[in-house]
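**Q** Prediction below, plus the sequence it came from.
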Amino acid sequence: MFRNFSSQLAAATTGKEEAKKVMNPNLRSDIYTVVDQARVWISGSRGQPGDGVSYGAILSTIQKHFPSVKLGLESVGHVESEVAAIVGGITNMIMEYSMWESMSGGMAMRTWVDGLVAAYGKATLGPKKDAIAKGITRGINQNTDVTLMTKEFTARIQIISALKSGESCRFVLLEYIPDPNYIPASS
């Protein structure tokens, strides 16, 4: 886990990997497309991790932006490896997008995280759900390219999380606190 992280940081500081100069105009729409497809795929509603074929459309969209994301023959049909490749690829797409539009990238990341949590919650219990959890962790820790992360993006994610948490709290408070003008009927 840390070996991959440290090699990516070393590559970033030495300048071995050159950043792209222009954002792909389809990146934003592709992100939301694969987020929706992955959410349905991980939950098992349309295809399922481990069947070896249902991730094909998601992977091909990721490969338009990151051609190096591949799934070897030994990984096909292996739940953890399939989920790790998809999760890492989508996370990389969002971080790539955040390099140009950090606030929109932060909102896309929040959408991705919420979708991932919801999809994992809908997955059936058992060894497959455990493998999905391991795949999500591996996709984030090992398959995500940390050199794509910017300081602005990190701040935007925190702002969006705080705003969303505040919105949730406001909804809960308004739902459960009675109207101050309400007068109970006398018995």
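**A** It's in.

**Q** From now on I want contacts and neighbour counts done on CA atoms only, so please keep to that.
**A** OK.

**Q** tell me the SS of the spatially most central residue of the chain?
**A** Taking C-alpha atoms, centre = their mean as the criterion, residue 112 is the residue nearest the geometric centre of the chain, at 3.9 Å. Going by DSSP: H, G, I helix; E, B strand; the rest coil, the secondary structure assigned to residue 112 is helix.

**Q** alright, now check it against this:
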Amino acid sequence: MFRQLSNQLAAAAKGTDAPKAMAPTLRSDIYTAIDQTKSWIIGGMGQAGDGMSYSSILATIQKHFPDTKMGLENIGSAENEVSVVVCGVTNMILEMSKWEGMAGGMAMRTWSDALVEAHGRLPAGSRKDGAGRGIVRGISQNTNITLMTKEFTAKIQIISSLKSVCSRVYGVGTADARQAEAVLSSRLI
């Protein structure tokens, strides 16, 4: 009986298609995507909502998540474009955290600081509001949390970085920040 169970487990383990190691370019692609996204949100290389300037960022994300696409319903809306891009880069960082927990935590901190800085540099108005909603939605609603590391310390660091983006974009203690943090917390439990 034990032999049969052990053979079944061994066969199941061999049949999985999960990668055995982190993609060699993942780390450099993450930092490239962080720099590209920050510049894009600010308006340095096109601007969010123009319907086309996100293509180089999306190409970087698609190297690791080929199914990531900018649907027709998202094109031309700063909030929707930012949401898809932020989700893709966040997923890349969470993927790295599976293999290297602390490196993923540090990358997430860099990413959250870059998002907050980019949002802060936008002039007040509807574009800033749309980008802010897109950033928070990309993190709190669209991100694939199952990609996150199982290492306790790194996981706590990643979660606190993600939650800090919500409060730093919307303002500490605001109703929008509390709601976004609650949505993120409910997905993490």
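**A** Received it, and whenever you're ready, just let me know what you need. Since we're looking at a predicted model, the values are computed, not measured.

**Q** Residue 70 of structure 2 versus the residue lying closest to residue 37 of structure 2 once chain neighbours are set aside, what's the distance?
**A** In this structure, residue 37 of structure 2 finds its nearest non-sequential neighbour in residue 57, 6.8 Å apart by C-alpha to C-alpha, 6 or more residues apart in numbering. Residue 57 of structure 2 sits 11 Å away from residue 70 of structure 2, taking C-alpha to C-alpha, to the nearest Å as the criterion.

**Q** more crowded one of those two?
**A** Higher neighbour count among residue 57 of structure 2 and residue 70: residue 57, with 21 against 17, using other C-alpha atoms under 10 Å.

**Q** re earlier: how near is the residue nearest to residue 37 of structure 2 to residue 105 of structure 2?
**A** Residue 57 of structure 2 sits at a distance of 21 Å from residue 105 of structure 2 (criterion: C-alpha to C-alpha).

**Q** next one: residue 92 of structure 2
**A** Using C-alpha to C-alpha, one obtains 12 Å as the distance from residue 92 of structure 2 to residue 105 of structure 2.

**Q** For the helix or strand where residue 116 of structure 2 lies, list every residue counted as buried.
**A** Element membership for residue 116 of structure 2 (DSSP states H and E) is helix 101-121. Buried residues in helix 101-121 of structure 2, counted by 16 or more other C-alpha atoms under 10 Å: 101-109, 111-119.

**Q** Please, where are all the helices along structure 2?
**A** Under the criterion DSSP state H, helices of structure 2 are mapped to 2-15, 26-42, 55-62, 78-99, 101-121, 126-137, 152-170, 175-188.

**Q** Distance to residue 145 of structure 2 for these - can I get that in TSV?
**A** Below are these laid out as TSV (distance: least, C-alpha to C-alpha, whole Å):
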stretch	distance to residue 145 of structure 2
helix 2-15	23
helix 26-42	17
helix 55-62	17
helix 78-99	8
helix 101-121	13
helix 126-137	13
helix 152-170	10
helix 175-188	7
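
**Q** Pick the most deeply packed of those.
**A** Across the helices of structure 2, the average number of neighbours (mean count of other C-alpha atoms under 10 Å) peaks for helix 78-99, which reaches a mean of 26.

**Q** And that helix against structure 1, how far off on average?
**A** With the two structures superposed, helix 78-99 of structure 2 lies on average 0.4 Å from its match in structure 1, counting by mean C-alpha distance after the TM-score superposition for structure 1.
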